[in-house]
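Novice: Sequence plus predicted model, see below.
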Amino acid sequence: MPRVIFFLPTISGYMDRVNLLMEASDQIEHMTLIVGSLDRPVDCSNHQNFEMIEIGFKRRMRPLNMWKSSRIAQNILREQDADVVHDTMGMLYPLFRKKNDYPQVRFVTSFFILFGWRLSHVWNKYNTFRLLTASSTAMMYPNRWLERRMAQLADHVVLQAPGLIDHLASDVPSTRNKTHVITNNVNAEFWTPSPQQVSNGQLNLLFVGGVDHSKGFFVLLDTMAELRNRGVDAVLNVVGKPNSIAAKQIQESIQRLSLEDTVRFQGRVHREELREIYRSADIFVYQTVNDGSPRVVLEALACELPVIGSTHPGIEVLDSEKRFIAFSDFGDVKIIVEHVIDFLRNREGWRQRAILGRKTIETEFTSRAVAQQYADFYTAIVSNKIRSNNSGRTD
């Protein structure tokens, strides 16, 4: 059975993935998680094949952190041996450059956000100077360069939805024949429905995530204005902060549409508080052209919350038969409004769809279910049942 080294930057930001890795460790010989910062405690006492090693990241010192991450992974390869090195965020790039020194090791990388796709299809309406000088987008060009290099060097690439393969291949064509799909996961034991139904007179719509045009936020503002025009008493609760490029335009749009009392912003919250926010909402609305497979949609579904989502590959993969997510094309205010009106007319029907969404999460997208996919994948690539078409060149 394979021995795996996996990288994550923190614990607190990736708790559900940590749970997945612990579950996966039960199906393989050993899993070593090297983590930039052990910023919250983790009980792994029930997973004997799992261990964590803290790297000790320094803030705003990415090159140093990359070197430290690679050095620790390299020491593990020398002292304990491993069959698979699985990178995220490109932090093991220095080690990947030396992959030819380890011919028996399979080098894997995962991309949760595709920066090449973002720049060519999402942020292309902004000029390069503006993107480079805005704090929220300044790292996109370096990240795209790193993404390309990691995609070229890796033996295998993991994405979270089939439709994302074309997105990556449009920027790095060589990845098409070495890319694999393993869906996102969620801890369904933590993200659970409210024990009792909460209802109030005002319709509570919820958005969670980055706030900019790529997440359809201006679409949601137009949706709220149209709902008001149709006599719907609704509020939009937003858990997230506008980025530096969008902040001024968002404020101007809210004022222009007279939505000051309708749109309510909250900053970053702890996951326990976020769970209560999901539980108190009526509908989760999420539009995106920018994500991999957004975990917030999984969290909302696990909390048995009705979801209106855009036809993005990372959302469609969660409900390919369109049984419980209400879909709209990105930016289609009319369809989103009609979904909301239908919810008001048929709350019981939407509740049943939400229950089905929760059941689907429990069977297909829990940490345990997706962990089995990872364990099977690692076993297959180590046993050469899945071969890479990568040339192995590191120049």
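Specialist: Looks like it came in fine.
Novice: CA atoms for contacts and neighbours, from now on please.
Specialist: OK.
Novice: Just give me the longest helix of this protein.
Specialist: Longest helix of the chain, by residue count under DSSP state H: helix 62-79.
Novice: any idea how far it is from the chain center?
Specialist: 25 Å (C-alpha atoms, centre = their mean, to the nearest Å).
Novice: List the buried residues for it?
Specialist: For helix 62-79, a neighbour-count test (16 or more other C-alpha atoms under 10 Å) marks 65, 66, 67, 68, 69, 70, 71, 72, 73, 74, 77 as buried.
Novice: now swap in stretch 257-265 and tell me
Specialist: The neighbour-count check on stretch 257-265 (16+ other C-alpha under 10 Å) flags 259, 262, 263 as buried.
Novice: For the residue most central in space within the chain, which non-adjacent residue is spatially closest?
Specialist: Nearest to the geometric centre of the chain sits residue 294, at 4.2 Å (C-alpha atoms, centre = their mean). Spatially, and ignoring its direct neighbours in sequence, residue 294 is nearest to residue 314 (6.6 Å; C-alpha to C-alpha, 6 or more residues apart in numbering).
Novice: Second structure for comparison follows:
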Amino acid sequence: MEPNKQGIRLLFYLPNIRSYKDRVLMLNEVAKCVEKATLIVSRKDQDEEELGEDFQLEIYEVPCSHMMNLLPLRVSNFVKILIKKDSYNVVHDTFGHLFPLLIKRRSYKSCIFVTSQYQLAEWDWKNVLLPQYGLVKSLTNVNLRHYLYRIFLQRLAFTHAEHIVLQAPGLITRLEKYMPDCVKKSVFIPNSTSYFIKSDASSDVSDRRISEIRLLCGSGALSFGKGGDELLSLIREVKRREINISVVILGGIAPLDRRYFHEQIHQSNINSNIRMVGRVSHEEMLKYYKNSDWLFNFTALDGSPRTALEAIACGLPVIGSSHPGVEIIDPEKQFILFMDGQVEQVIDEMVACKKDPRRYERRVAIGVSYVRDNFSSLSVSNQYVNFYHSILNRK
């Protein structure tokens, strides 16, 4: 029986629209099912008209000041005004940006406060970054040191929020190691995607007549945490087998790891197989999906790999890692090609798919169907609406 959703008055925060467009479109589906839904952004970098004819989600912008440290305070103060004005009963924070409000949540007895985190900064810091870079570099490099601020924000948000939304069950398991008291108030709701191939999967995938394997690495700048060593190992083994391969790396190489990977590429004599491309627009990204055979998304850090989800939905199969955020997309391992040290087996499958297009098309079709059923904006929005309804009923 469909629950009564009319009592939900939601106020949701995201940093901007363009980088989180999938979530914005998902929230628009939520807005169709609740009494009121409002999105607060720090940068309104896309107009509602660009988001579709049926877009009805209300959006307010709280511009960033030059002092970014003041952003949480500015946004929280604005949210306070809206709570009093429009009687919202669910306030949903992301990344801990509303921590000044979360700390004082008991002053707003009519509201339930929720936080979403797409990565677990403390787990990443202790299990990936510190072992890779060491304590000195982790504390002196500005990008790595920023993780300490993120850990601080997450701990504040997790402690003071009444409910926590994470994107994979495995992330809840990881949270238990550092903040076990927060597990009981944590729930799993996956990320969503709004981009799907518009025709039959077999007619929309990349050209199978091309003899070389075309690999796209598009999950952000290449680094140790984004599978840099694993990618080079894959290319070396493909070259050793005398198989043609071309690799496009979107976003280039992360500055901290640039020297190491440039040296490795040069020493392995694979320069001619790799093309570095800077940041691209989302429209350009879709073209790269269309003209590639596989997306390489081997991550140890990204808790919610939107690129992998989007690529599968667009008909591009993924080579991935056994990270909770990736595993949740394909729990039965039917269409993602999980690598995790199995380089030769991965190459065998890539070659088999090149020789037999029907094998490739089956993998594509299974992936598109599963993602459409479980990760579309409509599917995930229903999970959020039911979640909000359940926490209001328990209040």
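Specialist: Sure thing, it's come through. Please read these numbers as outputs of a predicted model, since none were measured by experiment.
Novice: Any chance you could compute the TM-score here?
Specialist: Once superposed, the chains reach a TM-score of 0.92 (TM-score structural alignment, normalised by the length of structure 1), with 382 aligned residues with a C-alpha RMSD of 1.8 Å.
Novice: returning to what we had before: so which bit of structure 2 is the longest helix of structure 1 matched to?
Specialist: Taken onto structure 2 by TM-score structural alignment, helix 62-79 of structure 1 occupies residues 68-85 there.
Novice: Can you tell me what residue 192 of structure 2 aligns to in structure 1?
Specialist: In structure 1, residue 192 of structure 2 lines up with residue 185, judged by TM-score structural alignment.
Novice: coming back round to it: can you tell me which of the buried residues of helix 62-79 of structure 1 is nearest residue 247 of structure 1?
Specialist: When those are ranked by distance to residue 247 of structure 1 (C-alpha to C-alpha), residue 65 comes first, at 30.6 Å.
Novice: Would you confirm that that closest one contacts residue 92?
Specialist: No: using C-alpha atoms under 8 Å, residue 65 of structure 1 is not in contact with residue 92; the gap is 9.3 Å.
Novice: what about the residue of structure 2 positioned farthest from its centre, which SS state?
Specialist: Within structure 2, residue 242 marks the point farthest from the mean C-alpha position, 34.8 Å out by C-alpha atoms, centre = their mean. The local conformation at residue 242 of structure 2, judged by DSSP: H, G, I helix; E, B strand; the rest coil, is coil.
Novice: what residues does the match of helix 62-79 of structure 1 touch?
Specialist: Stretch 68-85 of structure 2 is contacted from outside by 42, 62, 64, 65, 88, 89, 97, 98, 99, 100, 101, using C-alpha atoms under 8 Å, 6 or more residues apart in numbering.
Novice: follow-up on the earlier one: would you convert the buried residues of helix 62-79 of structure 1 into CSV that also reports distance to residue 284 of structure 1?
Specialist: Output for the buried residues of helix 62-79 of structure 1, formatted as CSV (distance: C-alpha to C-alpha, whole Å):
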residue, distance to residue 284 of structure 1
65, 37
66, 37
67, 40
68, 40
69, 37
70, 40
71, 43
72, 41
73, 40
74, 43
77, 44
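Novice: Residue 115 of structure 2 touches residue 156, doesn't it?
Specialist: No: counting by C-alpha under 8 Å, residue 115 of structure 2 does not reach residue 156; the two are 10.4 Å apart.
Novice: So for these two, which residue has more residues nearby?
Specialist: Ranked by neighbour count (other C-alpha atoms under 10 Å), residue 115 of structure 2 and residue 156 place residue 115 first, with 27 against 17.
Novice: Quick one: map the more buried one onto structure 1.
Specialist: Here residue 115 of structure 2 is matched to residue 109 in structure 1, going by TM-score structural alignment.
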